[in-house]
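Novice: Give the three-dimensional model of this entry:
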Amino acid sequence: MTSTETSQHHAQLRAWAKGNYGLEAATELLIRGFNGRFADPGNPWIHPTTSGHWIDFDTIPAQIGALSGGEQRFLQITSALNDGDTTVNLGRALAGLDRHHVHLILAGIAHAAGTHEHQQIRFRPDRTVTFARPGAIYRWDQPASSPAETPGRGTAVKAIS
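Specialist: From the prediction side, this is the model:
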């Protein structure tokens, strides 16, 4: 597929998922994870329709046996965010993912929880009430690591001479 066709395909998948936060998050994870190859037509869980494609998330876990462990874990979590019957042991699944894909999963969980739409009540000094939307707890476009991050214990490397 050309980049234009890929963009159109992704836009159509996003439109198909729109309105269900879990489905939106799972779809976005397929599009953003592993360079989007799991959202491509030709995957056994991507089904064509007259108006585009749809994703059968419930069938993914049964069809990932030939993939790497990290790919399997990512797809299991992705499938679990959908409203279907898939369950996943998050402790095991997250432990086997690289930093980039953990970042995507965190953004997906925040989206599935609807944090991008949450409202907070704010009280003004004059005792009137307002509502604010602070935005998602963790955003898709949030950097995977902050430049202000400082190394934690055990991250220093000492050169051996």
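
Novice: CA atoms for contacts and neighbours, from now on please.
Specialist: Noted.

Novice: For stretch 73-91, which outside residues touch it?
Specialist: Stretch 73-91 is contacted from outside by 22-23, 25-27, 29-30, 57-58, 60-61, 64, 93-94, 96-97, 101, 105, 109, 112, using Cα atoms under 8 Å, 6 or more residues apart in numbering.

Novice: Please provide the structure for the following sequence as well, for comparison with the first:
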Amino acid sequence: MTTILDIPPSDLAAALRRWARGTYTIEAATELLIRHRYWPARAEFRRLAIEYVTDTYDGEPLAVIGWQAAHTALNRGRLAYSSSEAAVLRLAVSLAESIPVNLGEAISELDTANLGRVCAAIRHAGGDRSAWPQSEGSTSRLADTEGR
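Specialist: All right, here's what the predicted structure looks like:
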């Protein structure tokens, strides 16, 4: 039996995108995590916040992010993270679930690359699917946790 930990990164990214498709805010939050690369690559995040569904009508698997579960795990210290990684996850959860976030505090934790990703996610959430920089392409690769 395949578990969420066995899913290759490119397959997980594709399954996450399939699940998110159709709702701008969910697409934006999901794409932010995929492009940030840290959270989907983490075993504890996968176990606590992602459900891999293989029994679908079209046979294509879906990976479902439990945004509330991610939020709870982050706030209860069940996940290891830097301040930047926590900020990205908090912002993604806020986009997906409308959970309030201290925007000033979160933004101040981001480097230039992550600030660009967050800005693209906000534009995407507002309806602009072309917001993501082409330099990052439509990468489906999730880096290991050292490749942040």
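
Novice: Please work out the TM-score for the two chains.
Specialist: Overlay of the two chains. TM-score (TM-score structural alignment, normalised by the length of the second structure): 0.70; 119 aligned residues with a Cα RMSD of 2.4 Å.

Novice: ok, which stretches of the first structure are strands?
Specialist: 46-49, 52-55, 120-123, 129-132 (DSSP state E).

Novice: Redo those strands as TSV? Include mean neighbour count and distance to Gln8 of the first structure.
Specialist: Shown next, in TSV, are the strands of the first structure (neighbours: other Cα atoms under 10 Å; distance: least, Cα to Cα, whole Å):
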stretch	mean neighbour count	distance to Gln8 of the first structure
strand 46-49	13	14
strand 52-55	20	9
strand 120-123	11	35
strand 129-132	11	33
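
Novice: closest one to Glu5 of the first structure among those strands?
Specialist: Checking these against Glu5 of the first structure by Cα to Cα gives strand 52-55 as the closest, at 11.5 Å.

Novice: distance between that closest one and the chain's centre?
Specialist: With Cα atoms, centre = their mean, to the nearest Å as the basis, strand 52-55 of the first structure stands 18 Å off its chain's centre.

Novice: Tell me the helices and strands packed up against it.
Specialist: helix 3-17, strand 46-49 (3 or more Cα pairs under 8 Å, 6 or more residues apart in numbering; DSSP states H and E).

Novice: Quick one, which of the strands of the first structure gets closest to Leu13 of the first structure.
Specialist: Closest of those to Leu13 of the first structure is strand 52-55, at 6.5 Å (criterion: Cα to Cα).

Novice: With respect to Ala11 of the first structure, which of the strands of the first structure lies nearest?
Specialist: For Ala11 of the first structure, the closest of those is strand 52-55, at 9.9 Å, according to Cα to Cα.
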